[in-house]
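S.K.: Just to be clear, the model below is a prediction. Sequence and coordinates:
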Amino acid sequence: MAQEDLEDVYSSFSNRSYATSVFHAELASQKAVKALITALGFEPGKTHRSTVVLKALISGGLVSLEKYLMEKIDKIVSYAIVLEDQGTTPKYR
């Protein structure tokens, strides 16, 4: 599902439909973070801010992985937050 959204990102971007491209990037990011939460053994719930859920699991000490994996998750979260913040912006411009 996230892969389909990524394909839509590339298609929209190449057609100069930038707002649609950002929208699909945000959806792909959201689905990827939810997949990560699920892979870690948790239920992501129904939210458009899945990074908040993941950060809460980490700060609550429920996720403890090797340092390099935690660094990768931290990087994923930082990118996903940027996209979450843009999720609704293009619709209202």
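M.R.: Nice, I can see it.

S.K.: From here on, just use CA atoms for contacts and neighbour counts.
M.R.: Will do.

S.K.: Going along the chain, name the strands of the protein.
M.R.: Under the criterion DSSP state E, the chain contains no strands.

S.K.: center of it, which residue is that?
M.R.: In the chain, the centroid-proximal residue (Cα atoms, centre = their mean) is residue 29; its distance is 2.7 Å.

S.K.: Now do the same contact list for it.
M.R.: With contacts defined as Cα atoms under 8 Å, 6 or more residues apart in numbering, the neighbours of residue 29 are 2, 80, 83.

S.K.: Taking the residues you listed, please make a PyMOL selection of just the buried ones.
M.R.: The buried subset of those, as determined by 16 or more other Cα atoms under 10 Å, is captured in PyMOL by this line:
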select buried, resi 2+80+83
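
S.K.: Take the contacts of residue 29 and lay them out in JSON lines including distance to residue 20.
M.R.: Conversion of those to JSON lines gives the following (distance: Cα to Cα, whole Å):
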{"residue": "2", "distance to residue 20": "15"}
{"residue": "80", "distance to residue 20": "17"}
{"residue": "83", "distance to residue 20": "13"}
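
S.K.: let's bring in a second one:
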Amino acid sequence: MSGMDNLRLVEGWIRLALEDWRLIESIDYTRYKGATVYHAQQFVEKLCKAIIAALGFEPPKTHKPSWEIDSILTDIRLGNVKLSIDSEVIELLEKMSALAKTLEDEGTRPRYGVRHRDGIIPPDDYYSIDHVKLLLNDATT
């Protein structure tokens, strides 16, 4: 990927992430808990893809891009990928990846709720306001 294409790709992912964040800011998270978590999840996924692109890689088509960041960082540590990254930046990326997983691990719950034998718990019933606040905090840390 050329430098200019890479910058455009990073910018594109960041712009898409910010669209999700602006939507979160515009809705009442106490009323639309599932939608809030869904867009927080999308925000984090797109930021992770921006980081992958910034590192010079094509972001994979996945809902769990933090695992790709982990893989890249492992390859850097093992010397399989030659990138000059300060240890502080690597540590920050590791922390960010770990927090991203809290939202990625929500999977389809923010859209479809939770299926049980006797029915479905809708997302707005499944998520408490405190749970939404915790996930939003993870998204912005």
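M.R.: Now that the structure is in, tell me what you want to look at. Owing to the predicted nature of the structure, the values given are computational and were not obtained by experimental measurement.

S.K.: Would you pull the TM-score for this pair?
M.R.: For these two chains in superposition, a TM-score of 0.88 is obtained (TM-score structural alignment, normalised by the length of structure 1); 93 aligned residues with a Cα RMSD of 1.6 Å.

S.K.: re earlier: of the contacts of residue 29 of structure 1, which belong to helices?
M.R.: Using DSSP state H, the members of the contacts of residue 29 of structure 1 that fall within helices are 2, 80, 83.

S.K.: The last one matches what in structure 2?
M.R.: Pairing criterion TM-score structural alignment: the partner of residue 83 of structure 1 within structure 2 is identified as residue 103.

S.K.: show me what contacts residue 7 of structure 2?
M.R.: Taking Cα under 8 Å, 6+ apart as the test, what residue 7 of structure 2 contacts is residue 54.

S.K.: gap between it and residue 43 of structure 2?
M.R.: Distance of residue 7 of structure 2 to residue 43 of structure 2, computed by Cα to Cα, to the nearest Å: 19 Å.

S.K.: what do you get for residue 135 of structure 2?
M.R.: With distances taken as Cα to Cα, residue 135 of structure 2 is found 12 Å from residue 43 of structure 2.

S.K.: what's the answer for residue 33 of structure 2, then?
M.R.: Residue 33 of structure 2 sits at a distance of 15 Å from residue 43 of structure 2 (criterion: Cα to Cα).

S.K.: now do residue 53 of structure 2
M.R.: Relative to residue 43 of structure 2, residue 53 of structure 2 is positioned 15 Å away (Cα to Cα).

S.K.: So these two - more neighbours on which side?
M.R.: residue 43 (26 against 22; other Cα atoms under 10 Å).

S.K.: What is the aligned counterpart of that one in structure 1?
M.R.: Using TM-score structural alignment, the equivalent of residue 43 of structure 2 in structure 1 is residue 28.

S.K.: quick one, what contacts the residue nearest to its match when sequence neighbours are not counted?
M.R.: In space, and not counting its chain neighbours, residue 28 of structure 1 is closest to residue 2: 4.4 Å by Cα to Cα, 6 or more residues apart in numbering. Contact analysis of residue 2 of structure 1 by Cα under 8 Å, 6+ apart lists 27, 28, 29, 31, 32.

S.K.: Quick check: residue 2 of structure 1 vs residue 76 of structure 1, distance?
M.R.: Using Cα to Cα, we find residue 2 of structure 1 at a distance of 14 Å from residue 76 of structure 1.

S.K.: Run through the helices of structure 1 in chain order.
M.R.: Using DSSP H, helices in structure 1 cover 2-14, 18-39, 50-59, 67-86.

S.K.: Check the mean deviation of the shortest one from structure 2.
M.R.: Once fitted to structure 2, helix 50-59 of structure 1 is off its aligned match by 0.9 Å on average (mean Cα distance after the TM-score superposition for structure 1).
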